[in-house]
Structure formats: structure tokens, C-alpha cells
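Peer 1: Need a 3D model of the sequence below.
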Amino acid sequence: MNRLTLTCFCVCICLMLGIGSVHAQENVIDEVVWVVGDEAILKSDVENERLNAQYEGRHFDGDPYCVIPEELAVQKLFLHQAEIDSVTVTDQEVLQGVEAQMSWLIDQIGSKEKMEEYYNKTSTQIREMLRENIRNGKTVQQMQQKIVGDIKLTPAEVRNYFSRLPQDSIPFVPTQVEVQIITREPKIKEEEIERVKKELRDFTERINKGETTFSTLARLYSEDPGSARRGGEYGFTGRGELTPEFANVVFNLTDPKKISKVFETEYGFHIAQLIEKRGDRISYRHILMKPRVDEKDIERELNRLDTLANDIRKGKVTFDEAATWVSQDKDTRNNHGLLANPQTSTSRFEMQQLAGLISQEVAKTVENMQIGEVSQPFTMINGNGKEVCAIVKLKNRIDGHKATISEDYQRLKEIVTAKRSEEKLQEWIVEKQRATYVRISPEWRKCDFKYPGWIKQ
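Peer 2: As a prediction, the model looks like this:
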């Protein structure tokens, strides 16, 4: 979602939920300040967005009373064209967006109950108010994608574009690294697994006896940081968004009063409770608990990796071979342990990406390593939230530099593609302005608009 679409999306949410300023709404006499086609932009629309921008710390490039209505007007152009072209968003996409936004609101406020109290509305009412905004936002996105189409660039076009750039405009590429990893997961003792499963069964018994609620226990004990503060609750979710083991359990729940049996996934052990089913989507609560690893077992795996690292350094085995046969990292072992960057679909990471997407421990370990060096063993938390032991090898480092075609072609291609997309959208907006009725109140015309064609001569 580009800045324009995101801004318009946020405006609608804030207006419908009442975010902004009650004081402003009490003292501003509402009026129509713009008309675009047969759609009106109200003074209250603009004022609410201005106040919301202050709350979020957004800074406008110009007078907000000029920038905001123009952004809203552009959104209305896209929505009008989408209606003409029959560009639609599926109910499932809207529902998914609504639930994601509801989860965001609950996270910000602290709980569903606090959210309802804050807005003085039920969750159902809030959900219904969000529906149209999200449909509009997604419709604008689809319309923009249709206008832009599939932009195909040749290497010659990318080279020509950057050959014309002044030196001080060529983008700087931060230091990037390529890293291989071997991980081992310390074995958890059977008695520890039984302890966790018994505790979850005890939770179920207490809930069934009416001694407490599922939500209360989830807030107190669940080790899923994404849902614990919400009482273990997740919004409506499709089967494909869940791990197969988890989906097989929660999608077979039929009675909201019953709690699942204890079950295991790669994240740990769970119990779950149905909230509601809607078609092929489900809303549920769950409690996650993770068995603790004994320090002696961690030490045993660290020693094993230390021996392996020494063998690699002595040339007895290569890192590639060890990763294939020893590593328990299912995402990398079939690629000789090479980490993949999900944001770029390459093996290159900027250091901040490595810390945020993989592990801060990996980033700290790699930072001062030499190319080809194998690290000392260390512990880290993997993507499933489990503590594992690891060694890494710095396969390559590309120091920070001005972008070049030879080293950074894909990055430069993305920049040119984005620029071409923006140019096509701007050309479309200018053309659409000419064919659309626009009326702006006289006191709102004294602006340096991004698109001057709003005011017809």
C-alpha cells in the first residue's frame, strides 16, 4: 500500500471510529469543501485527518489543509474508476483485513473489553464500521495495480536510467552479508514434557469447573506473545494461515464450550477453544506452553558444535557438508545452511535485516567475523520461539557502497520499476482530472497543489 492509499485508509478509520478530537467536532461547523464527481469531502474529514496526523507524528509536505483534501480527492478518482472497470475485492479479503485491523486495535488498547469501552461500541459495531474503509483501501490498491500493469524492464533500460543520475543521487547500499548456519535443538527430557502437558490439562479442568476462564489463564500463562495479552484470542483466520498440526485441531472444534485436548506443534504444546466459525474462517483462543530445556542438555549441544566447528576449521569436513547432515534447521539444511532473506528472495542481508528477520544473536556474532570464518557456538531463539544452539559461517560480506549495476542490479531494477509505476499513476491522475467534475470552495483553493488541474480555468 503506497503512502497515498495508506493515508486515505487511515483517514476513513479515524473518521468512523471517532479518533481525532471531540473538541474539534464540537466546535467545527461541518461543510462540503471539495466535490469530486458526485462525492463530497467534508471539512470534518480534513480536520480529523489533521488531528490524527498530529497524534501519529506525521509531517505534511505543505499546508495540511491543502495536502489532505487533495489526497482524499485522488482516492475518490481511483474508487470511481474501479467502479467503472468492475474492480472488486472479495468478501474474504475484506474480512481478513477487518480482523487484522481489529487485532491491531486490541493490541494498542490492551484488550477487546477495553477497546469496546474506549469506543463505547460493541466489537460487532466496530467491525462493521471498518468494513467499508478496508474495502475502499484494497480496491484502490487493486485499481492502482491495474493501471500500472506489468512493467518489464531490460538491463539496458536500467543501465541507461542510472547512467543519467548525478553521482550524489545514486543510492547508497549498506553493508550486506551472506551467512550459513548450523543449528541443533537440545533434547527435552520426557518428564519436562509431561509437566507441561499436565499443567495444560489442569487448566482445562479448572475452566470446565468454572473456577476461571480461558482468557484469564491465557493472559497469565500463555507463551504466545502475539495473543496472550488478548486472552489468547486470534481474529478470523484461514486454514492456510496456520501450521497443519494446529489447523487440524482448531478447525475440528465445533462447540465453543469445549476445550481441545492437549496437542503439539513445532512451537510447543497447546489447548484451544472455538469462538466462532464463519465459512472457511475461524476465530479461536489458545494457550501455548513450551517445555524448558535443561542447562546440561544445552551445554552438551554447545560442546558438540564446538567440536564440529574445530573439524571444519581443520578441513576434516566442510561447512556445507556439516549443514546438510548435522543441522536441524529445516529451512536451510538442504541449501548448505545458507540463510535466505524473505524480503528480497536473495541470500543477502543488511545487518539490521539479519537481526530483525533471523536473530540478534546471529547479527552480533557475524558483525566482526572475517569472510570464511566459522564462529564459536552460541545459543539463540529460532523462528519458532525455541532456544537452539548454533554456529555460523560468514560466506561473504559486501561493504557499504554506491550502487552499481554489476553488484546491485536487482535493487536498481526495483527502484526504476517503482519510479515507472509512480509516473504511470501520476499520468493517469492528470488525465482523470480533465474528465472529472471538481468543485473546490473558494477559501480552499489557495494551494500549491501537487496536481494543479483540480481548478478548471
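Peer 1: rest of the way, CA atoms for contacts and neighbours
Peer 2: Noted.
Peer 1: what about residue 223, distance to residue 98?
Peer 2: Distance check for residue 223 against residue 98: by Cα to Cα, to the nearest Å, it reads 25 Å.
Peer 1: These two - which one has more neighbours?
Peer 2: For residue 223 versus residue 98, the count of surrounding residues by other Cα atoms under 10 Å is larger for residue 98: 24 against 19.
Peer 1: element containing the residue minimising distance to the centre of the chain, please.
Peer 2: Most central in the chain under Cα atoms, centre = their mean is residue 100, positioned 10.1 Å from the mean C-alpha point. Using DSSP states H and E, residue 100 sits within helix 91-109.
Peer 1: Give the buried residues for that helix.
Peer 2: Neighbour-count burial for helix 91-109 flags 94, 95, 96, 97, 98, 99, 100, 101, 102, 103, 106, 107 (criterion: 16 or more other Cα atoms under 10 Å).
Peer 1: which one among these gets closest to residue 302?
Peer 2: Residue 302 lies nearest to residue 107 out of the buried residues of helix 91-109, by Cα to Cα, at 37.4 Å.
Peer 1: ok so, going back, format the buried residues of helix 91-109 as CSV; extra columns: distance to residue 39.
Peer 2: Formatted as CSV, the buried residues of helix 91-109 follow (distance: Cα to Cα, whole Å):
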residue, distance to residue 39
94, 22
95, 25
96, 27
97, 24
98, 24
99, 28
100, 28
101, 26
102, 28
103, 31
106, 32
107, 34
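Peer 1: for residue 366, helix, strand, or coil?
Peer 2: helix (DSSP: H, G, I helix; E, B strand; the rest coil).
Peer 1: Need the nearest residue in space to it, chain neighbours excluded.
Peer 2: residue 394 (6.6 Å; Cα to Cα, 6 or more residues apart in numbering).
Peer 1: Report whether the one you found is found in a strand, as I expect.
Peer 2: Yes: counting by three-state DSSP, residue 394 is found in a strand.
Peer 1: if I pick it, what's in contact with it?
Peer 2: Shown in contact with residue 394 (Cα atoms under 8 Å, 6 or more residues apart in numbering): 177, 178, 179, 180, 366, 369, 370, 371, 372, 373, 374.
Peer 1: One more, so I can put them side by side:
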Amino acid sequence: MNKNIKFALVFTFLLAFFGGKINAQVKSGDLVDGIAVVVGNEIILESDIEDQANFSKQQGAAIANKCEFVEGIISNKLLIYEAKRDTLIENRSAVIKDNANQKYTQILGQFPDEKTMLATYKFRTSFEMKNAIEKIDSDNYYGQMKYGRITEKADVTPNEVTDFFTTFQYQLPEVKDEVTLSQISIFPKLTDSHKDEVIGRLNKIKQAILGGETFESQARIYSEDPGSASNGGLYKAISKGKMVKPFEAAALNLQEGEMSDPVESDFGYHLIQLVKKSGKIYDARHILLKAEPNAAEIATAKKELDSIRTLINDGKMTFKEAAFRFSDDKKTKFNGGVLTAEDGSDKLEKLNLSPTIAYQIAGLNKGDITEVFQDKVQQDRKVVTFVKINDVIAAHKLDITTDYDRIKQMALNKKKNEMVEKWVKEKLPNIFISINDRYKDCKFKTDWRKSAETK
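Peer 2: This is a model prediction of the structure:
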């Protein structure tokens, strides 16, 4: 397929494009660490390339050619270099560093111990791995922000979409089997006695802290938040609006060092300690006890949801009305319960559905509604739900009559890539770029030798 119609953005430094088996235009074998590429004042070490490739390989990414891989890094580094000089792009270094620590903790939770994790990702120390995550996230952020600034006015007309389809119709990919689905979900509610039991446990922890135990130690022992428990419950550089409203309201009403009473949120019950506050940014520790419903509470929720399903089947209420009135899923209740993919499309590949939903809709047809079933959502929170099959779409070649929105997005991506390629060529003569001789045999698509290095 022509490179201009690929879904991938020009900055292929994104995590999804990093690792995998790196074959050779460059000779295989261990490379001595050193500077691989310099773009302006941005330096890429050989160890950075290898660390990021190893990290991404464990995330399931793959790339076949190291020269293409390195050129993607160069293109993205140019965007990053210019992004950091762009006064309209926010410097988020502190937040990125804190998020990298949280990601490290989350990944660690998937392994029996830290040594196993580091060996799997091929890092020697936790510092090296955290540093690699931070570099990836930082480059990803600045690359995307600059890409967005360059392409923010990009648009395509209907004629351009038609021309794109006419030109590339025989190269467009085949769409796999898909469905469009709607769902109504509710979270089982805890009984008053169950709530009192959880709150009582938190109050005992609070009394232990007031009696001399540190908040940090109690968070490590008791908190059920996998993202912060091992870090003593600490979240740093929290910006307003990032946390759920009950958490944020409680935290910002505290004085530095003060501790809250138990606070209820969608995730459970929290003890919160404000560590530091500066303007709209704050650091806080918390201890979370999840509001985990028991079997009786789940059964009650299923009975309630089944009565809603009956109203829909009897024609007394539309699915859209029921979703708006009863669903606890904030992402879908305002659009009739319709599930969407990451790109915003309502067409979902069957192969990418969760195992639970795939099992529940197996054998059903357009218009059918599943029975009520139990599922899990964010942070393993239990939910009961049922799903309606709005449409079933068989695998087919992309066609403008049935897939206009997809083809339009591909045409728009092509135009955006061309805008960035033009921008790179215009910037190239004024930016110093140096590439190590070990890549001299690479056949790059852009002539990086036209940079300021040769002037």
C-alpha cells in the first residue's frame, strides 16, 4: 500500500510502533552504546533505542526494519525539538514523570516480583525502566502536540474523499467481521450495613494513623488502589479535574498534612491526606477500600436490570430511553448506550470484543438482546449489564457507499501526513541533524543530509 494512506501518523515513535524483531539493513549484534542521532539539542542514544524497543516488544508491538524505525524516531524528534520551543505547548515534564512512576507500579502489579519484571523487559534497574517509560511518554506527548498544531486546520472535501477512494480503492484493506452494540449497565449497590462495615474499617485505619502510624505505611498495608499502594498512596502533581469529583473536593478542602474522614466515590471509600498544594496542582495520598458487592447485592442488581430489559422487550420503553434513565455507564448513557471504539467509530471488530461480550452475543442476530450478565469494568469493578445487537456487518472490502466515514478519515490522515512532511522539509535546512555512521547504509525516505549540519 502507498505509504501516504497508512493509518499511522508520520511520527512513528509512538509506543505502538516501537518494538518487535528488528531485522537488518543495520548489521545484527550488540552495539556499543553512544549517540545514535542528534536533532537540534535532542539526543538519541543507542541504549535509548534498544531500551524502548525492548519495552515496546513486551507491549506486543512489532516492526520489521530498523532503518525505518530509526527514521521514525528522527522525524518525531524533530517535532519534539520544535514542540519544546513552541510557547503555546504546555510543559508537562513534572506530570509525565509522575505518570511514569505510576505506570511502573501498574506494570509491576502484573508480575510476581520486581526482578522478574525487569528481566522480562530487559532492564537492569528500576531507574532505567522508569526513565525509559518517561522518555517514551514525553516524546509521545510533545510529538502529538506538535503534530496537532501543524495539522489543526486540515480538512477534506467530499470531492477529495471521492478522489482518494478512486485512486486507492484497490489498495484499501478488508474490513473484518463487525457488530454495532448498545448496552445498559448498572453497578450493584451496597446495603447500608455493608457500607458501614467498610467505613468502619477505614475509621480504624484513621485512628491508627492518629495514634502514631504513618499514612504511608498504612496505605502500603491496606490500600486496594494498585496504582498507588506500593508508593504509600501518593499521587503527585495532580491537576484539577484529573481525579473523580468527590476525591478532588475532599482533597482541596484539606490543609496541608490534614486527613479527611472516609470519602465515597465510584471506586469505593477513601481516606485522603493533602500533602502539598500549589495553585491548581496538588499532591495527595489516599487509602482506598473498594466497594466490592457481595453475591446478594449482585443478585439484587440483576433482578433490577432484568425488569428494565423486560420493559424494552415489551415495547414500553425504547433502549435509548432506558439507557438514559437507568444506565450507570457514563460513557454511553447519553448516546443511547452505543459502544464505540477508540477512534470513535460505533463499528466494533468481533475479534476485539471482550471475551465476556463475545460469548454473550454469540449466535444472536440483529435486534436481539442478551440476557443480563455480570462483567467487570475499569479497575475490576463489578457490573451487571445486557447488550443489544444493533447491526451485524460481514467482512468486506472498504467501499465509499458503506464506509464513507472511514475512507474520509483515511483521506484526512493522508493530507495531515503530507502537511507534516512539507513542514519537515521546510524546517530541515535550519535544524542541526547528525546521524551516526552506523546508519550510513540506511535508505531513508527523507534526505536528512540537507539539514543545517552540512552548512
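Peer 1: What separation do you get for the residue nearest to residue 366 of structure 1 and residue 350 of structure 1?
Peer 2: For residue 394 of structure 1, the distance to residue 350 of structure 1 equals 13 Å [Cα to Cα].
Peer 1: repeat for residue 154 of structure 1
Peer 2: 26 Å.
Peer 1: who's more crowded, the two?
Peer 2: Legend: neighbour count by other Cα under 10 Å for residue 154 of structure 1 and residue 350, higher for residue 350 (19 against 8).
Peer 1: so the more buried one touches residue 178, yeah?
Peer 2: No: using Cα atoms under 8 Å, residue 350 of structure 1 is not in contact with residue 178; the gap is 9.2 Å.
Peer 1: got the contact list for the nearest residue to residue 162 of structure 1 once chain neighbours are set aside?
Peer 2: Counting by Cα to Cα, 6+ apart, residue 162 of structure 1 lies nearest to residue 170, which is 7.4 Å off, once chain neighbours are set aside. By Cα under 8 Å, 6+ apart, the contact set of residue 170 of structure 1 is 162, 402, 403.
Peer 1: Identify the residue of structure 2 aligned to residue 170 of structure 1.
Peer 2: Under the alignment (TM-score structural alignment), residue 170 of structure 1 pairs with residue 172 in structure 2.
Peer 1: burial count for residue 269 of structure 2?
Peer 2: 22.
Peer 1: contacting residues for it?
Peer 2: 198, 199, 202, 262, 263, 288, 289, 290, 291.
Peer 1: most neighbours, which of those?
Peer 2: Going by other Cα under 10 Å, residue 288 tops the contacts of residue 269 of structure 2 with 26 neighbours.
Peer 1: So it: helix, strand or coil?
Peer 2: strand.
Peer 1: Can you list which of the contacts of residue 170 of structure 1 are found in strands?
Peer 2: Among the contacts of residue 170 of structure 1, DSSP state E puts residue 402 in strands.
Peer 1: which of the contacts of residue 170 of structure 1 does structure 2 keep?
Peer 2: Here is what carries over to structure 2 from the contacts of residue 170 of structure 1, by both residues aligned by TM-score structural alignment, their matches' Cα atoms under 8 Å: 402, 403.
Peer 1: hey, what's in contact with both of residue 394 and residue 350 of structure 1?
Peer 2: Taking Cα under 8 Å, 6+ apart as the contact rule, residue 394 of structure 1 and residue 350 both touch residue 177.
Peer 1: so how far is residue 236 of structure 2 from the nearest residue to residue 14 of structure 2 once chain neighbours are set aside?
Peer 2: Spatially, and ignoring its direct neighbours in sequence, residue 14 of structure 2 is nearest to residue 140 (5.7 Å; Cα to Cα, 6+ apart). Per Cα to Cα, residue 140 of structure 2 is found 20 Å from residue 236 of structure 2.
Peer 1: same check, this time on residue 292 of structure 2
Peer 2: 27 Å.
Peer 1: Show me where the stretch 151-300 of structure 1 has its helices.
Peer 2: Shown for the stretch 151-300 of structure 1, the helices assigned by DSSP state H, counting those that start in this stretch span residues 155-163, 190-208, 214-221, 244-250, 295-313.
Peer 1: average gap between the last one and structure 2?
Peer 2: This means helix 295-313 of structure 1. Following the fit onto structure 2, the mean deviation recorded for helix 295-313 of structure 1 is 3.8 Å by mean Cα distance after the TM-score superposition for structure 1.
Peer 1: Show me what counts as buried in the next helix or strand along the chain from that helix.
Peer 2: Where DSSP H and E defines the elements, the next helix or strand beyond helix 295-313 of structure 1 is helix 319-326. Buried residues in helix 319-326 of structure 1, counted by 16+ other Cα under 10 Å: 319, 320, 322, 323, 324.
Peer 1: And stretch 165-178 of structure 1, by the same measure?
Peer 2: For stretch 165-178 of structure 1, the neighbour count (16+ other Cα under 10 Å) marks 171, 173, 174, 176, 177, 178 as buried.
Peer 1: just checking, the fifth one touches residue 346?
Peer 2: No: here residue 177 of structure 1 does not reach residue 346: they are 10.9 Å apart, not a contact under Cα under 8 Å.
Peer 1: Next, residue 150 of structure 1: secondary structure please.
Peer 2: Per three-state DSSP, the secondary structure class of residue 150 of structure 1 is coil.
Peer 1: how about it, what's its partner in structure 2?
Peer 2: So, by TM-score structural alignment, residue 150 of structure 1 is matched to residue 153.
Peer 1: Let me know how buried its match is, in neighbour terms.
Peer 2: 8.
Peer 1: quick revisit: using ChimeraX, make a named selection holding only the buried ones among the contacts of residue 394 of structure 1.
Peer 2: Only the buried members of those enter the following ChimeraX selection, criterion being 16+ other Cα under 10 Å:
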select :177,178,179,180,366,373,374
